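Asker: Coordinates only, no sequence provided:
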């Protein structure tokens, strides 16, 4: 059977595969479009499985929000080049929309959700792996809902995403606080948010340091109290100087607006993933050989 350009074009539109891959699939299936689609899907799964063991520490954090709810999704790939690809970003944005619609924080469940035209997110991920030639993974997602309040959403450079929920205040304030969290990454909202064991460990460290000074017990106690207060200001959102106005703390800013932080989430691309040292030239040669 003659493989026409229009048939190749239709297969490309339905699968997103490359032109040569589509032509080859049609040749191998004697021009049967449905069989060619199945062939490409199987090929995509095989390529996805082959690349699944490779480190994917680049990628993007995408946000979505509506009706008092918001979501962050981190999707990883191997290189910054692919992280900026329109196909990758289109996939990532659609996955964020689906995460918001389903309300799930379970990556496996998100993979099983419908992407479009009866296909799952996982099926589209496999197709994207085949098309872009890199390991692509849905790593994690975080949800936030605030009844009667506002959610600030902020994405920095596509690599850091933050959600901040406020009771009181407005969207502009919430976004400013989210921007602050992106910049300074406070691990806790306030002193009440700091786990007791973390607080106790810091007290013991400060006590040991103060006792080495040889000063009287009452002076040592004051030293410990002062240093602990300073440490808490450094590790809590409300204690830090506001990134856009260092003359006031975030806590004072919130108080002046009659607002309170009720939720905070920050995701950064690749955090916690051990990156492999790689030879860029060797990678290029490997991809050129189609491996």
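Answerer: Looks like it arrived, so ask away. Because the structure is a prediction, the values reported are computed rather than measured.

Asker: CA only for contacts and neighbour counts going forward, please
Answerer: Fine.

Asker: quick one, helices of the stretch 151-291 of the chain?
Answerer: Shown for the stretch 151-291 of the chain, the helices assigned by DSSP state H, counting those that start in this stretch span residues 171-184, 196-211, 217-235, 250-256, 280-288.

Asker: count of residues packed around residue 11?
Answerer: 24 (other C-alpha atoms under 10 Å).

Asker: if we can go back for a sec, export the helices of the stretch 151-291 of the chain as TSV, with columns for distance to residue 118 and mean neighbour count.
Answerer: What follows is the helices of the stretch 151-291 of the chain, written out as TSV (distance: least, C-alpha to C-alpha, whole Å; neighbours: other C-alpha atoms under 10 Å):
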stretch	distance to residue 118	mean neighbour count
helix 171-184	36	21
helix 196-211	48	14
helix 217-235	46	16
helix 250-256	46	17
helix 280-288	32	10
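
Asker: Residue 95: which of these is closest?
Answerer: With C-alpha to C-alpha as the measure, helix 171-184 is the member of these nearest residue 95 (22.0 Å).

Asker: Distance check, residue 58 against residue 23.
Answerer: 32 Å (C-alpha to C-alpha, to the nearest Å).

Asker: now do residue 132
Answerer: Counting by C-alpha to C-alpha, the gap from residue 132 to residue 23 is 18 Å.

Asker: structure B:
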């Protein structure tokens, strides 16, 4: 008979972010004492961390930070969303994001080599976290933006904590207006970006492979129409223009009114405030996008862990 319950396993994972079987083993060794199990998990060393490195890490957090006219977004992945609720992991993402902002580079390896508050490097702290928390964790990507004057505005959708969440957005507004004037407006643009998922700032920035794929789809549809070749060509061109308009940020219809393009909304805001405003860049990081995730049944895992 196990000396702990399903609820104990869940509590231990929430406290440490540990993997399912690691949590069960720690509780077995601690005779069901959760605090002793926490200590046992934290005492695990580097070899444990290295064993985790091949596991899929598609959960975690996106961190955003802004200072003056610069901003950065950093995605740090873990295996499960339990870790995103763990104070140790949240503190790491927050500190790593601050280090990335100071570094001013989008190079992940450069960030890992940067100094970490309290000693060591960001990479060493990451390795230590893997060992003590018990799950694979990776710094996946970094993107920074800056303006010469104006404001960089950050927004986190469904924030897990200040500056941390599953969707992080940065908006770069080049302007002669004050930061106090720009930030509320920038938040609206950032919410649009979070909602509408633009693929590029403008049509010229859309990925060539994506356009080629859309063109092939449009050509197939046009061919099925049976219309003359010259008409088909116009149909294809029209489809590509529509795709570009709907997926480039500046030409998207602003989500808050669905009447004007984002570009027109920005221009009007500048005019209404007797200043100049230009949206020059943006970042939208959504946690785990592009990572193939393995689906699992959490309830079944817990039952198996406790019963097995």
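Answerer: Done, it's in. Predicted model only: the values in this text are computed from it and were never measured.

Asker: Quick check on residue 132 and residue 23 of the first structure: which one has the bigger neighbour count.
Answerer: Remark: of residue 132 of the first structure and residue 23, residue 23 carries more neighbours, 22 against 16, as counted by other C-alpha under 10 Å.

Asker: hang on, the earlier thing: okay if I get the helices of the stretch 151-291 of the first structure as JSON lines plus distance to residue 127 of the first structure?
Answerer: Supplementary listing: the helices of the stretch 151-291 of the first structure in JSON lines, determined by distance: least, C-alpha to C-alpha, whole Å:
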{"stretch": "helix 171-184", "distance to residue 127 of the first structure": "32"}
{"stretch": "helix 196-211", "distance to residue 127 of the first structure": "45"}
{"stretch": "helix 217-235", "distance to residue 127 of the first structure": "43"}
{"stretch": "helix 250-256", "distance to residue 127 of the first structure": "45"}
{"stretch": "helix 280-288", "distance to residue 127 of the first structure": "17"}
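
Asker: And those helices: which comes nearest residue 270 of the first structure?
Answerer: helix 171-184 (14.9 Å).

Asker: and that closest one, which stretch of the second structure?
Answerer: Mapping helix 171-184 of the first structure onto the second structure (TM-score structural alignment) gives residues 183-196.

Asker: outside of that stretch, which residues touch it?
Answerer: Outside stretch 183-196 of the second structure, the residues within contact range by C-alpha atoms under 8 Å, 6 or more residues apart in numbering are 151-155, 157, 167-171, 173, 249, 254-256, 262, 284.

Asker: Mind doing that once more with 6 Å?
Answerer: The contact list for stretch 183-196 of the second structure (C-alpha atoms under 6 Å, 6 or more residues apart in numbering) reads 153, 169, 255.

Asker: The second one matches what in the first structure?
Answerer: For residue 169 of the second structure, the aligned residue in the first structure is residue 162 (criterion: TM-score structural alignment).

Asker: what about that match, how many neighbours?
Answerer: 29.

Asker: Name the nearest residue to it, ignoring sequence neighbours.
Answerer: Taking C-alpha to C-alpha, 6 or more residues apart in numbering, and ignoring the residues beside it in sequence, residue 162 of the first structure has residue 266 as its nearest neighbour in space, at 4.5 Å.

Asker: Tell me how far the one you found lies from residue 136 of the first structure.
Answerer: Computed as C-alpha to C-alpha, the residue 266 of the first structure to residue 136 of the first structure distance reads 21 Å.

Asker: Neighbour count for these two, which is higher?
Answerer: Using other C-alpha under 10 Å as the criterion, residue 266 of the first structure and residue 136 rank with residue 136 on top: 28 against 20.

Asker: List the residues that contact residue 58 of the first structure.
Answerer: Shown in contact with residue 58 of the first structure (C-alpha under 6 Å, 6+ apart): 76, 77, 78, 79, 80, 270.

Asker: Which parts of the stretch 1-150 of the first structure are strands?
Answerer: Along the stretch 1-150 of the first structure, the stretches classed as strands by DSSP state E, counting those that start in this stretch are 58-66, 69-77, 114-116, 119-120, 137-145, 150-156.

Asker: right, so these: which one is the most enclosed?
Answerer: Most buried of the strands of the stretch 1-150 of the first structure by mean neighbour count (mean count of other C-alpha atoms under 10 Å) is strand 69-77; its value is a mean of 26.

Asker: tell me the angle that one makes with strand 137-145.
Answerer: With axes from the mean of the first three to the mean of the last three C-alpha atoms, to 10 degrees applied, the angle from strand 69-77 of the first structure to strand 137-145 works out at 170 degrees.

Asker: distance from strand 69-77 of the first structure to the second structure after superposition?
Answerer: Here the mean offset of strand 69-77 of the first structure against the second structure after fitting is 0.9 Å, by mean C-alpha distance after the TM-score superposition for the first structure.
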